[in-house]
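Engineer: Structure for the following, please:
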Amino acid sequence: MSNNQVVMYGAEWCGDCRRAKAWLVRNAVPFTEIDVEHDEAAQRRAVELSGRQNIPVVVLPDGGILVEPTDAELAAALLPTNA
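Structural biologist: Sure, this is the predicted structure:
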């Protein structure tokens, strides 16, 4: 996994995962999606990263972690600001 790309741990059945994925695609944010539903190692890694059972777990390019982020939280973390 590249250090300059977003990584999202999620599952196809997860509504928040689908919403977050759609936001990433809509905003042209490159990301790697890891399906935790059938991959126990990925499940463990997502819990290890977040300290929680919730998905999606979004790993930011700077190493920060978002768990079940809203669209606004994704925007604040990933879109450039017009400062």
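Engineer: going forward, measure contacts between C-alpha atoms and count neighbours the same way
Structural biologist: OK.
Engineer: Just give me the residue right at the centre of this structure.
Structural biologist: V58 (2.3 Å; C-alpha atoms, centre = their mean).
Engineer: For this structure, which segments count as strands?
Structural biologist: In the chain, the strands defined using DSSP state E lie at 6-10, 31-35, 57-59, 65-67.
Engineer: Turn the ones you listed into TSV, including distance to W23.
Structural biologist: Shown next, in TSV, are the strands of the chain (distance: least, C-alpha to C-alpha, whole Å):
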stretch	distance to W23
strand 6-10	12
strand 31-35	11
strand 57-59	12
strand 65-67	14
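Engineer: Please generate a structure for the following sequence too, so the two can be compared:
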Amino acid sequence: MKNTLLHKAKTLLSYILIISAGLGIGIGAKYGLDLYNQQPNLISQNTNPHYKGVDSKVIIYTTQWCPYCKKAKQYLTDNSIDYIERDIESGSEEINRLYKSIGYPGVPKIVIGNKIINGFNESLLSNVLSSQDLL
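Structural biologist: A predicted model of the protein is given here:
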């Protein structure tokens, strides 16, 4: 009787350890993958091609359906910042080429000087605009 009870306890403990290890590995793998795929908030690169033939100091790559694009445009408008909007779904090959040159998917992408803000982050946008004497 004691051996059977001890055997059942050991088996149950083994199952619990195996399941716990599996969960730990799975959660760790997901965290590692998320960290690996994380996009930078601020990208520094040569932005000269984005400004070719443009007078504005701010360019924003958007889509019509993106709520964060709308927030970014509203922020720029509220702060009297002139900008050029480039809709990446407009079908323009030039806009798509420039957008893809940034190297990270998603919108909005806000080009200011030699910096590109990846997404809408109000405090980062304020800092970059201030550093370019635009705010």
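Engineer: just to revisit the earlier point, out of the strands of structure 1, flag the one nearest A76 of structure 1.
Structural biologist: Distance to A76 of structure 1, taken as C-alpha to C-alpha, is lowest for strand 65-67 among these, at 11.2 Å.
Engineer: start and end residues in structure 2 for that closest one, please.
Structural biologist: The alignment of strand 65-67 of structure 1 onto structure 2 (TM-score structural alignment) spans residues 116-118.
Engineer: my guess is the residue nearest to the centre of structure 1 meets V7, correct?
Structural biologist: Yes. Using C-alpha atoms under 8 Å, V58 of structure 1 is in contact with V7, at 5.8 Å.
Engineer: closest to P80 of structure 1 out of the strands of structure 1?
Structural biologist: Across these, P80 of structure 1 has its closest neighbour in strand 6-10 (14.7 Å, C-alpha to C-alpha).
Engineer: Read off where that closest one ends up in structure 2.
Structural biologist: Under TM-score structural alignment, the match for strand 6-10 of structure 1 is residues 58-62.
Engineer: list the contacts for the closest residue to M8 of structure 1 other than its chain neighbours?
Structural biologist: Once flanking residues are discounted, M8 of structure 1 sits nearest to V58: 4.4 Å by C-alpha to C-alpha, 6 or more residues apart in numbering. The contact partners of V58 of structure 1, taken as C-alpha atoms under 8 Å, 6 or more residues apart in numbering, are 6-9, 65-69.
Engineer: That's all I had, so thanks and see you.
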